[in-house]
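S.K.: Show me the folded form of this:
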Amino acid sequence: MAQHITSTTPLSSTDSTNITEKTNIWQVILASSAGTVIEWYDFYIFGSLATFIAAKFYPQGNDLVAYLSTLATFATGFIVRPFGALVFGRLGDLIGRKYTFLITMFLMGGATFVIGILPGYQTIGILAPIMLVLLRLLQGLALGGEYGGAATYVAEHSPDAKRGYYTSFIQTTATLGLFISIGVILITRLSLGDEDFKEWGWRLPFLLSLILVIGSYIIRARLKESPLFTKMKAEGKTSKNPLKESFANKENLKMVLLALFGATAGQGVVWYTGQFYALSFMEKVLKIDYLTCYTIVGVALVFATPFFVVFGSLSDRIGRKSIMMAGCLIAAVSYIPIYQAMHAFAGPIVEITAASTSADGTAIPSVMQAASPNVPILTLLVFIQVLFVTMVYGPIAAYLVELFPTRIRYTSMSLPYHVGNGVFGGLVPFIATYVVAETGNIYAGLAYPIGVAIITFIIGTLFVKDRRHVKITD
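M.R.: From the prediction side, this is the model:
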């Protein structure tokens, strides 16, 4: 059992360059990122299409209940991610990083494709939501193994002095995946028109996943195993039981818990508030039309994404902790004013279609929509939220890698990351939407991400140590 978490040996110029001399780091980053972007794309199109999925896979009659049911199904994919982290993290520490994240990529792509061809509630009844949940669980398991493998793989190819910079490119993949999912959905919807998209066109973004996965496999199959893992395996030093070493070792378990409550929980809620709840808030609460909402979020993501690399690189110079804690605190104190401003600049909500009755006597509710949203200001407000995301998320991969030894790194770092993001972060849209519906206060849902971000700031500030100077070669 490993007794030391990391080495604090000072860096040398030789140590910081020996890995990149053997491997083209940009080839590693490109291949790792390509697959991870696609996995995030697969994972996010479900949330972006929640309204259409609700109409197809759940009984109709109460739109709010159907939408909340879809959000709950969306959340199951996040909740199961820690189990994927354990399953695939163990495999990654036993057989290697490369082969494990090839498996997760095919699992994710296959589940996503099947969602695209799955019959709806009117065709197969209760089996539709049951199978949808099962496929969502498979997506969550796959993503639980993907991120840890990609982040570990890039970190173990990176020079110690630039670990934050190089791993920050992996951090852009989640936002790029969301951006691509929004782009594909917009193009498909505008090309087909609302009626055809609502009826069958929403399936196309899911079906596209199969092509993307095949392309990503071709790129990833050319990769070699991580040099640190290869060396450790050749010396017979790989872990025989990664789960036991990760969580039965008191010192390592302490690091896992600190990583969760002092970093990834707050990072998770900041991430999903800025990139998911902002979209849901504009569409569901402020009643801004879908095209404007997606355009606002898409433009904000384009301008904010480079800051993942900015803050990742900055963390190599001033440390990971200070940037992440600042991001949690600033987000927590800013959310209420930002969302109040979003409400103010959304404009008044007016009735654009009056209530009526269909030919079969079914009541058709009126359609309400924001009359004149201030798009530039709203884009700026979403950009600011995504900027908070880049602060907490840009340095996180390097921070997690530096906490744990090579022999159990994949397993140990994956669990706190996916509990923080999958559970604490992934529940933001559902909890916030539910709280708003129950209280009638459109800002009440923000209490959850604000509370978690503050807890992380306190624990992280008091107990987390910055480890940017450590070597990860054990």
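S.K.: alpha carbons only for contacts and neighbour counts from here, please
M.R.: OK.
S.K.: do you know how far residue 69 is from residue 322?
M.R.: 38 Å (Cα to Cα, to the nearest Å).
S.K.: Which one of these two is surrounded by more residues?
M.R.: Applying other Cα atoms under 10 Å to residue 69 and residue 322 shows that residue 69 carries more neighbours, namely 19 against 16.
S.K.: Might one say that that one is in contact with residue 55?
M.R.: No - under the criterion of Cα atoms under 8 Å, residue 69 makes no contact with residue 55, lying 10.6 Å away.
S.K.: which stretches of the stretch 351-474 of the chain form strands?
M.R.: 356-357, 363-364, 367-370 (DSSP state E, counting those that start in this stretch).
S.K.: Make CSV from these and add mean neighbour count and distance to residue 92 to it.
M.R.: Below are those laid out as CSV (neighbours: other Cα atoms under 10 Å; distance: least, Cα to Cα, whole Å):
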stretch, mean neighbour count, distance to residue 92
strand 356-357, 11, 58
strand 363-364, 12, 53
strand 367-370, 18, 49
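S.K.: what would those look like in TSV with distance to residue 464?
M.R.: Output for the strands of the stretch 351-474 of the chain, formatted as TSV (distance: least, Cα to Cα, whole Å):
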stretch	distance to residue 464
strand 356-357	59
strand 363-364	55
strand 367-370	44
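S.K.: Which of the ones you listed sits closest to residue 36?
M.R.: Each of those has some distance to residue 36 by Cα to Cα; the shortest is strand 367-370, at 36.0 Å.
S.K.: Second input sequence below; structure requested for side-by-side comparison:
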Amino acid sequence: MAKEARIRRPPRRRLHVDDVLVVKKSRLRTAITGTVVGNFMEWFDFGVYGYLAVTLTTVFTGDLPGGLGLLLTLLGFAVSFLVRPLGGFILGPLGDKIGRQRVLFFTMAMMAIATALIGVLPTSAQIGLWAIIPLYLLKMVQGFSTGGEYAGATTYVSEFSPDRSRGFWSSFLDVGSYVGFAAGASVVALTTLIVESNAGANGMVEFGWRIPFLVAIPLGIVAIWFRLKIPETPAFEAEQDAGLTVVEDNADPMARQGLIGIFRHHWRVVLIGIALVSATNTAGYALTSYMPTYLETEVGVSNLMAAVATVPVLILMSACLPFIGKLSDKIGRRPVYGIAVVSTLVLMIPAFTIMQIGEEWAVFIALAMVAIPVAFYVAISASALPALFPTASRFGAMAVAYNIAVSLFGGTTPLFSQALVELTGNTYMPAFYIMFFAALGGVALLTMKETAKRPLLGSFPTVETREEAVEIVEHQDDNPYIDTSTMPLNIIEPPAEPVGSPEPVGT
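M.R.: Just a heads-up that it's a prediction; the model follows:
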């Protein structure tokens, strides 16, 4: 009997120089700048709302008891996060389908308009407690837009950044975040100083609170203009050219997936992302959005004093982020996350203890201590988290993981922290809350894959010069950071050839 001919399968095509994505620094800077402005606007609103929380309690909740009114105001902050998953679930997969740049332009415009409209809302003095409803609605619009903003921005900067320096370049996204928050706090502090000097102590409640929100109009126009200028990412365009983002394939984890496919193929990595985002944002939102309220209500410092102490800390922390990002390019993302987790567990209780002293110097030192782990978390978020997911589904998967974590745990930090303080009378409850999620993040870190120095999953290598591209191609077989099996390299199928000659058939 004749033996069946064995068919030789052609090997996957090797990586060529023209496959490697070369991104010049000038184009990279344009892309990063256009992305950073969106995060600046998002966090500008957080800064304004956070530092006006006590004032807005009077403006929108009228004569309700202080504790209840403040919780309702903080609920306005939390409700924006509760709708973020909806925005992420819609805008994330849309960004994988039509492109990162288009969705980022849409989120920027929606966010700027909603922030500005808050500045013209009626107050409880005009329409009673109903005033809180349009505030909640606009915060929900903001939440929907930001559901696609950070996931899209991190996806965008990570795909534009060279593999060897992704931590450095991506860190500028969160520089924009915290500078934006500091700008919002500064505008509130300056407005308070000018208004109260000219209109008395009630000036901020009567009309001054509107000014910081209306400042979002010119800022929004500038940000939208920048967003119009940014190009599409090379990684997304390369996948479009390869035809991989055009057709969904439910069976292929590397192909573009809808929500069901994301959970089906990437649920383990989504859980890792949720844990790390929760650890990052409980500490981050405690430092920013909740700290003004905590300092005023629990420590007894003035709104102006809280801003004076917080703004320099945020500016100093922001200046450190690129250096931490560069450190992660050298030693890896996992070790930097480990530093963040350990420093959170070590520093939170001492920081809140020093904060209780209530003096300006003590508040400054305490906030600086809280900022240390936050800096190590956020400096690598934009480079580490998107790299966990393949290019074809990166925007959507990142939106799912990030927004679930932020909506349930991060953005609700002010509300839950204040509620725990009110319930227990223990002013250290925010510290325990932050430490709990840091511990969960540490557990997730044990199963996270290292992504530093490597091409993004599902993408070609990204470099700054053609010389680097040539070097990568020449050493692709012995480079431990190159895995061509995850890249969109088409297999060229020549006619199948039998191996050996079939034996003659005997009679």
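S.K.: care to give me the TM-score?
M.R.: Overall, the chain-to-chain superposition scores 0.87 on the TM-score scale (TM-score structural alignment, normalised by the length of structure 1); 435 aligned residues with a Cα RMSD of 2.3 Å.
S.K.: all helices for the stretch 351-500 of structure 2, in order.
M.R.: For the stretch 351-500 of structure 2, the helices defined by DSSP state H, counting those that start in this stretch occupy 360-378, 381-384, 394-405, 413-424, 429-445, 466-474.
S.K.: In structure 1, point out the residues matching the shortest one.
M.R.: Just to be clear, that refers to helix 381-384 of structure 2. Aligning helix 381-384 of structure 2 against structure 1 (TM-score structural alignment) gives residues 396-399.
S.K.: Residue 168 of structure 1 matches what in structure 2?
M.R.: Residue 168 of structure 1 maps onto residue 171 in structure 2, by TM-score structural alignment.
S.K.: Give me the nearest residue to that match, chain neighbours excluded.
M.R.: In space, and not counting its chain neighbours, residue 171 of structure 2 is closest to residue 379: 5.0 Å by Cα to Cα, 6 or more residues apart in numbering.
S.K.: tell me which element the aligned residue in structure 1 for residue 327 of structure 2 falls in.
M.R.: Alignment note (TM-score structural alignment): residue 327 of structure 2 maps to residue 314 of structure 1. Following DSSP states H and E, one finds residue 314 of structure 1 within helix 306-318.
S.K.: What are the buried residues along that helix?
M.R.: For helix 306-318 of structure 1, burial by neighbour count (16 or more other Cα atoms under 10 Å) applies to 306, 307, 308, 309, 310, 311, 312, 313, 314, 315, 316.
S.K.: can you tell me which residue is nearest the centre of structure 1?
M.R.: Note on structure 1: the residue nearest the mean C-alpha position is residue 174, at 5.3 Å, using Cα atoms, centre = their mean.
S.K.: other SSEs contacting the helix or strand it falls within?
M.R.: Taking DSSP H and E as the definition, residue 174 of structure 1 sits inside helix 163-192. Applying 3 or more Cα pairs under 8 Å, 6 or more residues apart in numbering; DSSP states H and E, one finds that helix 163-192 of structure 1 makes contact with helix 25-48, helix 127-155, helix 204-220, helix 290-304, helix 306-318, helix 396-401.
S.K.: could you redo the ones you listed as TSV and give each row distance to residue 106 of structure 1?
M.R.: Output for those, formatted as TSV (distance: least, Cα to Cα, whole Å):
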stretch	distance to residue 106 of structure 1
helix 25-48	9
helix 127-155	8
helix 204-220	7
helix 290-304	27
helix 306-318	27
helix 396-401	23
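S.K.: before we move on, the earlier item: what's the spacing between the helix holding residue 314 of structure 1 and its chain's center?
M.R.: Helix 306-318 of structure 1 sits 19 Å away from the centroid of its parent chain (Cα atoms, centre = their mean, to the nearest Å).
S.K.: and if you look at stretch 223-242 of structure 1?
M.R.: Using Cα atoms, centre = their mean, the offset of stretch 223-242 of structure 1 from its chain centre is 28 Å.
S.K.: how about that stretch: buried residues?
M.R.: In stretch 223-242 of structure 1, the ones that count as buried by 16+ other Cα under 10 Å are 225, 226, 228, 229, 230, 232, 233, 238, 239, 242.
S.K.: Which member of those residues is positioned nearest residue 63 of structure 1?
M.R.: Closest approach to residue 63 of structure 1 among the buried residues of stretch 223-242 of structure 1 (Cα to Cα): residue 242, at 45.5 Å.
S.K.: returning to what we had before: just so I know, which of the helices and strands packed on helix 163-192 of structure 1 lies nearest residue 459 of structure 1?
M.R.: Closest approach to residue 459 of structure 1 among those is made by helix 396-401 (15.4 Å; Cα to Cα).
S.K.: check the fit of the closest one onto structure 2 and give the mean distance.
M.R.: Average distance, helix 396-401 of structure 1 versus aligned residues of structure 2 after superposition (mean Cα distance after the TM-score superposition for structure 1): 1.3 Å.
S.K.: Contact partners for the counterpart of residue 46 of structure 1 in structure 2?
M.R.: The equivalent of residue 46 of structure 1 in structure 2 is residue 49 (alignment by TM-score structural alignment). Residue 49 of structure 2 makes contacts with 77, 289, as judged by Cα atoms under 8 Å, 6 or more residues apart in numbering.
S.K.: Buried ones in the helix or strand following the helix holding residue 174 of structure 1, by neighbour count?
M.R.: Downstream of helix 163-192 of structure 1, the next assigned helix or strand under DSSP H and E is helix 194-199. Of all the residues in helix 194-199 of structure 1, those buried under the rule 16+ other Cα under 10 Å are 197, 198.
S.K.: How about stretch 23-38 of structure 1?
M.R.: 25, 28, 29, 30, 31, 32, 33, 34, 35, 36, 37, 38.
S.K.: The last one and residue 220 of structure 1: what is the separation?
M.R.: I take that to be residue 38 of structure 1. Distance, residue 38 of structure 1 to residue 220 of structure 1, by Cα to Cα: 12 Å.
S.K.: anything in contact with each of those two?
M.R.: Residues touching both residue 38 of structure 1 and residue 220 by Cα under 8 Å, 6+ apart: none at all.
S.K.: Let me know which of the helices of the stretch 351-500 of structure 2 is the nearest to residue 285 of structure 2.
M.R.: Between residue 285 of structure 2 and those, the shortest gap by Cα to Cα is with helix 413-424, which sits at 6.5 Å.
S.K.: how big is the angle separating that closest one from helix 429-445?
M.R.: Between the axes of helix 413-424 of structure 2 and helix 429-445, defined by axes from the mean of the first three to the mean of the last three Cα atoms, to 10 degrees, the angle is 130 degrees.
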